[in-house]
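1. Just a sequence and a predicted model for now, questions to come.
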Amino acid sequence: MKTTKFFTAAIIVSGLTFTACGSDKKENAEAMDSTETEMYQSDLEANNQTEAENPTAVIMTRQYAMNDGTQINYDLNEEGVTGFEAWEPFNTLSYEMREIEKVNFVATNERINNWNGTIMSLDKTIPSWLKTEEVMEDVADIQKEYKELIAEKNASEKERKENLEELSEQFDDLREELTETIDEYIKVHQEAIEEYNEEAKKGKMDAAREEYNEEIKKQNKIADYKEKK
C-alpha cells in the first residue's frame, strides 16, 4: 500500500512538468522521471527488506467455497494458518503466542494467566469441518500443557520458560495440522474438478457431473472426529 501511494504521487507531479516549455520542459521531465524511479525503487526495497527480515509478519487472507456452499475465510503466513473467521479463541491464542515473544518474563506470566478462557474453549468453539482426530488431539494437548503451566506457579523462571516453549510447540503442531486439513479439502476439490473435466472433454456432461459428485463426497470424510459420549 505504501508503494502504491508513492508511485501515484510521483505520476501526478510528473504530469505537471508537461506544462513547461522548450528545454526546461525536457529537463524537468527527465528530472522528475529520475525522482519518480528513485522514490518507487527506494520504497519497494524498504518493503522487501521488511518482508525478508520478518516473513511471518506478512499475513494473507484466503477464501474457499465448500461443496455445500459454505464460505471459509482463513488467514495464513509462510508458517501456516494464523486465524479463522469463525474461530475466535484460536485467533486470540494465535495473536497472543506471537506477542509473548516481544515482552519480558513478568509481562509474559501476566498474559498467560489470562489465557484460561481462551484455551479451554478451543474444543467447544472449533468449526465442525476442522474436527479431525489429529486436530482435536492437538487441541487436547494444548489444554493439557496449559493446565500444567498454570499449576506450576512456584516453578523457577527457567522451568516456566521451558513449559511455555512446550505449549508453543504444541500450538505449532496444531497450526500445522489445521493447514494440512485445509489442504486436504482443496485437494479433494481439485481432483473432483479434474474428473469432471475429463468426462466433459468427451462431451459426456451427465457422466462429468456424476464423477464430480462422487469424488467431492470424500470431503465429508475429512472431519472424522467422533465426539466422546
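-> Here it is on my side, so go on. Numbering: from 1, shown residues only.

2. From here on, just use CA atoms for contacts and neighbour counts.
-> Fine.

3. And what about the residue nearest to the spatial centre of the chain, helix, strand or coil?
-> Computing the C-alpha centroid of the chain and ranking residues by C-alpha atoms, centre = their mean puts residue 76 first, at 1.1 Å. Under DSSP: H, G, I helix; E, B strand; the rest coil, residue 76 falls in the strand class.

4. is it true that it touches residue 63?
-> No - using C-alpha atoms under 8 Å, residue 76 is not in contact with residue 63, being 11.1 Å away.

5. How far does whatever helix or strand residue 31 lives in sit from its chain's centre?
-> Remark: residue 31 resides in helix 22-53, with elements defined by DSSP states H and E. Mean-position distance between helix 22-53 and its chain equals 32 Å (C-alpha atoms, centre = their mean, to the nearest Å).

6. Show me what counts as buried in it.
-> 28-29, 32-33, 36, 39-40, 43-44 (16 or more other C-alpha atoms under 10 Å).

7. ok, structure two:
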Amino acid sequence: MKTINLVIGAALLATFANCKNEESKEAQVEEQQKVKTVDSTAAEKARYADAALTPAKPVMPENYEIDWEGVEADEELKMDFDNWVAYRTFSESLSKLELKEVPEEEITDYITQLEEESTSLENTIPERLLTEEVMEDIKDIREEVADLRRVTEQPGVDESKIGNQVEELVEAYQDLNEELKETMTKKGSTLLDDNQ
C-alpha cells in the first residue's frame, strides 16, 4: 500500500510540476508576444517618423522658376528669358502635375496641354537663348511628356509608374533650367569680353 501511495504521490507531483511548467511556458510565450508587439510598433512609428522628416523625392521650388541667386547673367539675356511666356506657362503646368494638383480623371487632357506647351517652348524660345544644348533639353522634355502619355495609356497602369515618369519629366525640366543659367552666364561673359 505504501508503494501505491508513493507512486500516486509521485504521479501527482509530476502532474503538478507539468501544470506549473505549462503555465510558466504560456506566460513566457505571452510575454514574448507582448515584447514583439511593442518592438514592431516602435519600429513602425520610427519608420513613419523618418518618412515624415525626409521627403521621398526632391522638392521643387513653389514657383518652378530658375533661382537667380549667385548667377551673374547678362541683363539683356535675362530680360529675354523673363519675357518668355511659354516657359512660365510650362513651368506652372509642370508644377501642378508634380504637386498632384491635377485630378486623375483629367490627366489625359492635361498631358495634351503639356505636349502643346512643350512644343510652344521649342517654337518661342528667344533667339539669343537658343543653343544646341538648350534645344536638346527641350527635346528631352518633349520625349518625357510623350513617355508620360504612353505610360498613362497602358491599361491598369500602376500609379507608381506614372509617378516615376513625372519625376523623369521634372528632372528633364531641371536640366533645362541649369542649361539656361549656364547659357546666360556664358553669353553674358562673352559679351563683356567682346566689349573690353
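-> Thanks, I have the structure now. Just so it is clear, the model here is predicted, and its values are computed rather than measured.

8. Can you lay out the buried residues of helix 22-53 of the first structure as CSV showing distance to residue 162 of the first structure?
-> Shown next, in CSV, are the buried residues of helix 22-53 of the first structure (distance: C-alpha to C-alpha, whole Å):
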residue, distance to residue 162 of the first structure
28, 63
29, 62
32, 57
33, 56
36, 51
39, 47
40, 45
43, 41
44, 40
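
9. can you tell me which of the residues you listed lies nearest to residue 14 of the first structure?
-> residue 32 (5.6 Å; C-alpha to C-alpha).

10. Spatially nearest residue to the closest one (excluding sequence neighbours)?
-> residue 14 (5.6 Å; C-alpha to C-alpha, 6 or more residues apart in numbering).

11. Against which helices or strands is the helix or strand containing the one you found packed?
-> Residue 14 of the first structure is part of helix 2-16 when elements are defined by DSSP H and E. Secondary-structure packing of helix 2-16 of the first structure (3 or more C-alpha pairs under 8 Å, 6 or more residues apart in numbering; DSSP states H and E): helix 22-53.

12. elements contacting the helix it packs on?
-> Using 3+ C-alpha pairs under 8 Å, 6+ apart, helix 22-53 of the first structure is in contact with helix 2-16.

13. Could you check the angle the helix it packs on makes with helix 22-53?
-> 180 degrees (axes from the mean of the first three to the mean of the last three C-alpha atoms, to 10 degrees).

14. Residues touching helix 2-16 of the first structure, excluding its own?
-> 29, 32-33, 35-36, 39-40, 43-44, 47 (C-alpha atoms under 8 Å, 6 or more residues apart in numbering).

15. Then stretch 83-103 of the first structure?
-> 72-76, 82, 108, 111, 115, 118-119, 121-122, 125-127, 168.

16. Now do the helices in the first structure.
-> 2-16, 22-53, 88-99, 105-112, 116-120, 122-125, 133-151, 157-200, 205-216 (DSSP state H).

17. Matching residue 103 of the first structure against the second structure, which residue comes up?
-> With TM-score structural alignment defining the correspondence, residue 103 of the first structure maps onto residue 101 in the second structure.

18. Check residue 176 of the first structure too.
-> Match for residue 176 of the first structure (TM-score structural alignment): residue 178.

19. how close does that match get to residue 10 of the second structure?
-> 88 Å (C-alpha to C-alpha, to the nearest Å).

20. Measure how buried residue 119 of the first structure is and give me the count.
-> 20 (other C-alpha atoms under 10 Å).

21. any idea how far the helix or strand hosting residue 29 of the second structure is from the chain center?
-> Assigning secondary structure by DSSP H and E places residue 29 of the second structure in helix 2-53. Here the centre of helix 2-53 of the second structure is set off from its chain's centre by 45 Å, with C-alpha atoms, centre = their mean.

22. ditto for stretch 193-209 of the first structure
-> The answer for stretch 193-209 of the first structure is 34 Å, by C-alpha atoms, centre = their mean.

23. same question, stretch 138-146 of the second structure
-> Distance, centroid of stretch 138-146 of the second structure to centroid of chain: 19 Å (C-alpha atoms, centre = their mean).

24. Over to stretch 73-82 of the first structure?
-> So, by C-alpha atoms, centre = their mean, the centroid of stretch 73-82 of the first structure is 2 Å from its chain's centroid.
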